[in-house]
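K.L.:
coordinates only, sequence not included:
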């Protein structure tokens, strides 16, 4: 095993819950610093990005069990940092490498141990030059989910895509990836999010009653595909406007006949491609707010409000 001279082998801080529930159950604890085993690397985390799934997974025992989580449990999945310990048998990663990835429900911690060749939410990817750690920490869950959803509808030049919940964490990526693919994007959001959606490259439209009429006004020739990132309103609107189910995708709700996508479905290399686009200046990730680890409860409350324009990041 290789490790840095400054590598911690004693205690470090991590966010944990002793009971399933809301942000009020989140605490910063002193824990035994994890050690990298064979085939693993340990990352000194500098930033951890939050997602709605973080608090959904730990809200109750039944949901947690579906993800294999038991008490006490950590919090957060997206991370970025620097490798400070390399287990035997690891290739392609070295001490001091900047990396990002997923560590299922344990990312908000000073150290995480992951398998760099592992599956989603137990992984490491090289962080390209030109991508800072805060940005890198916000990529894994939302970026992978957006990529999987875009693969379902396969947008291109000539397409007009309706994206429901376009201003959310996944929407940030979905809008920009669809635009990069050459599609026109109409994004639903609140009245206060209109300017933000325009900045991402979407034409804003208010959600709620009468959505189909408002979309018709924006796109008299119709829409050709749709992604619903929140519920079912966009699905029903797309169907009303004649979009076939095969070109509609959901991520949060299952509807008969409509394909669903999640981050686990993303193609190999999806995250590396997103990171490359960011490094090249073709895609940006707005950071709505950052909090120190001591303010994890407040950060989770802001994230759970679901009206955040951009990503919430914990600095470590």
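P.N.:
Thanks, I have it. Everything quoted here is computed from the prediction, not taken from an experiment. Numbering: from 1, shown residues only.

K.L.:
Please make it C-alpha for all contacts and neighbour counts, starting now.
P.N.:
Fine.

K.L.:
buried set for stretch 186-201?
P.N.:
Residues of stretch 186-201 classed as buried by neighbour count (16 or more other Cα atoms under 10 Å): 186-190, 193-194, 196-197, 200-201.

K.L.:
which residues sit in contact with residue 141?
P.N.:
Neighbour list for residue 141: 51, 77-78, 102, 263 [criterion: Cα atoms under 8 Å, 6 or more residues apart in numbering].

K.L.:
Show the contacting residues for residue 166.
P.N.:
Residues in contact with residue 166 (Cα under 8 Å, 6+ apart) are 172, 174-175, 187-189, 197, 229.

K.L.:
Including secondary structure and distance to residue 281, could the residues you listed go into TSV?
P.N.:
As requested, the contacts of residue 166 are exported to TSV (DSSP: H, G, I helix; E, B strand; the rest coil; distance: Cα to Cα, whole Å):
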residue	secondary structure	distance to residue 281
172	helix	15
174	helix	16
175	helix	15
187	strand	22
188	strand	25
189	strand	25
197	helix	18
229	coil	25
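
K.L.:
wait, is residue 106 part of a helix?
P.N.:
No - under the criterion used here (DSSP: H, G, I helix; E, B strand; the rest coil), residue 106 is coil, not part of a helix.

K.L.:
right, and it touches residue 79 too?
P.N.:
No - between residue 106 and residue 79 there is no contact under Cα atoms under 8 Å: 9.2 Å.

K.L.:
try it against this one:
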């Protein structure tokens, strides 16, 4: 869950959060890519704070077409989606299945797969989220077997039964990727542990500025209500992201 705040002082130990968007209020002597006043977004630790210290290589200029709240919803989950799809070799003409397609990483994966050239994107979600998936350009499914065909790529953001399903439903198990279940690797699939990468953030910002990537914010809550935000997430049925603001 991301936070929209301001970038600067190092957070105390154990401050949670991995995504943020804000304004640079100070920079180190060796920083060359940013100046005070820049609007940035980042995939960095300690994001549940009003001020955060961010490594230069973990940040990028904020997409101009997104608000701070929308931009704060992007970094970790969209990077996870991009890195998973690239690990599967997603490209022109592919048929892609996204497990958990209405969630944080899933709704980004639907859009990114299209940008990478996928011919069709199908996504599993609850029936209440099917219209949302159609708006994103995906064909909604409750169960992946509904399509009655093997897929070129399957990405798992849900875990549990979805990991095994991803392996079963692809032509080549090496193109089944999970960001949540390392056990997929033992069965011939790929596990991707998302990692900060400024070039990926710049790629995503360009996609957003071209109108090809949007962030769905399910709810915006003040930082003081972070515990309530986690209870909301744990209850399930969150479409897209929950964002904390100072």
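P.N.:
Structure's in. What do you need? All values derive from a computational prediction rather than experimental measurement.

K.L.:
Just flag the most distant two among the buried residues of stretch 186-201 of the first structure.
P.N.:
By the measure Cα to Cα, 190 and 201 form the most distant pair in those, at 16.0 Å.

K.L.:
hey, where'd the strands end up in the second structure?
P.N.:
Under the criterion DSSP state E, the second structure contains strands at 3-4, 6-7, 19-23, 39-43, 51-52, 59-61, 95-99, 120-124, 139-141, 153-156, 176-178, 190-191, 217-222, 241-245.

K.L.:
List the buried residues for stretch 84-96 of the second structure?
P.N.:
By neighbour count on 16+ other Cα under 10 Å, the buried set for stretch 84-96 of the second structure is 84-88, 90-91, 94-96.

K.L.:
Correction: the previous question concerned stretch 188-198 of the second structure.
P.N.:
Neighbour counts over stretch 188-198 of the second structure (16+ other Cα under 10 Å) mark 189-192, 194, 196-198 as buried.

K.L.:
want to throw those residues into JSON lines with distance to residue 70 of the second structure?
P.N.:
Output for these, formatted as JSON lines (distance: Cα to Cα, whole Å):
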{"residue": "189", "distance to residue 70 of the second structure": "32"}
{"residue": "190", "distance to residue 70 of the second structure": "30"}
{"residue": "191", "distance to residue 70 of the second structure": "28"}
{"residue": "192", "distance to residue 70 of the second structure": "25"}
{"residue": "194", "distance to residue 70 of the second structure": "20"}
{"residue": "196", "distance to residue 70 of the second structure": "18"}
{"residue": "197", "distance to residue 70 of the second structure": "19"}
{"residue": "198", "distance to residue 70 of the second structure": "18"}
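
K.L.:
among the residues you listed, which are in helices?
P.N.:
residue 198 (DSSP state H).

K.L.:
Pick out whichever of the buried residues of stretch 188-198 of the second structure sits closest to residue 166 of the second structure.
P.N.:
Closest to residue 166 of the second structure, out of all of those and judged by Cα to Cα, is residue 189, at 8.7 Å.

K.L.:
List the contacts of the corresponding residue of the first structure for that closest one.
P.N.:
Using TM-score structural alignment as the criterion, residue 189 of the second structure maps onto residue 258 of the first structure. When contacts are counted by Cα under 8 Å, 6+ apart, residue 258 of the first structure touches 245-246, 248-250.

K.L.:
What range does the longest helix seen in the first structure cover in the second structure?
P.N.:
Taking DSSP H as the criterion, the first structure has its longest helix at helix 140-153. Aligned using TM-score structural alignment, helix 140-153 of the first structure spans residues 75-88 in the second structure.

K.L.:
Not counting stretch 80-87 of the second structure itself, show me its contacts.
P.N.:
105-106, 108-109, 112-113, 153, 155, 175, 177-179, 190, 192-195, 200.
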